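> sequence and predicted structure are below.
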Amino acid sequence: MVINPGLAFSAPAAAGPATSGREPVLGGTLRQKAVWVDEAVCIGCRYCANVAANTFVVEPDWGRSRAIRQDGDSTERIQEAIDTCPVDCIHWVSYEQLPELEEQSRQQELLPLGLPTPARPRRTLPRAGGAVAP
């Protein structure tokens, strides 16, 4: 029996499930709620970004967590990240609320976390192996 390898390129592909364009990239169904981080409350602990790394990232300039993808992780994984937050700054909200919440966030004045401020001067520690002043 002779097999013609050209058939692989001329045969029609099997039809997949119909897509609407609203499915999350990683599979599953679209959630009823969106995840949102209140950056004014966030302390930059990075727990959420460690648990659900496809959904949360710590913003480099401000040091606070931010939801970057609504479909990045499973609902269970995102809920686990919410449960690990020590200051309860991550919330489930309706998709319709997101634009208003993002606008409120843009109007808030935030100071970068972890950087010295006039009220909290930078602490200098002695170098390892160096002499410590009496």
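Great, that's in hand.
> okay, CA-based contacts and neighbour counts for the rest of this
Will do.
> find the nearest non-adjacent residue to residue 51, please.
By the measure of C-alpha to C-alpha, 6 or more residues apart in numbering, the closest residue to residue 51 outside its immediate chain neighbours is residue 81, 5.5 Å from it.
> before we go on, here's another structure to hold up against the first:
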Amino acid sequence: MTAQRRRVIVDRDVCVGSGWCVNLAAAAFEIDPVDGKARVQASAGGTPDELEEALDSCPVSAISFAGGTE
């Protein structure tokens, strides 16, 4: 619910391009073909559960939410 109101952020300085976020929430994330790192393609994309799972599954904790609360 509220996860969709929060802005999803990928810290590209930290991202290692594992692709877990894309596998778990393809509507929200994509891998940049230039540098191989994740980027947000649609902050409101993906279900709240998918976004939370992507955040929790990132091996380097490069994904976060800005604004709103859980």
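Received, thanks. Model, not experiment: these values are computed from the prediction.
> about what we covered before: what secondary structure does the residue nearest to residue 51 of the first structure sit in?
Secondary structure state of residue 81 of the first structure, per DSSP: H, G, I helix; E, B strand; the rest coil, is helix.
> list the contacts of it.
Applying C-alpha atoms under 8 Å, 6 or more residues apart in numbering to residue 81 of the first structure gives the contacts 47, 48, 49, 51, 52.
> cool, residue 21 of the second structure as well?
Counting by C-alpha under 8 Å, 6+ apart, residue 21 of the second structure touches 29, 38, 54, 55, 57, 58.
> tell me how many other residues crowd the second one.
Around residue 38 of the second structure sit 25 other residues, with neighbours defined as other C-alpha atoms under 10 Å.
> and of the contacts of residue 21 of the second structure, the nearest to residue 10 of the second structure?
Nearest to residue 10 of the second structure among the contacts of residue 21 of the second structure: residue 38, at 6.9 Å, using C-alpha to C-alpha.
> and the gap between that closest one and residue 2 of the second structure?
Distance from residue 38 of the second structure to residue 2 of the second structure, counting by C-alpha to C-alpha, to the nearest Å: 22 Å.
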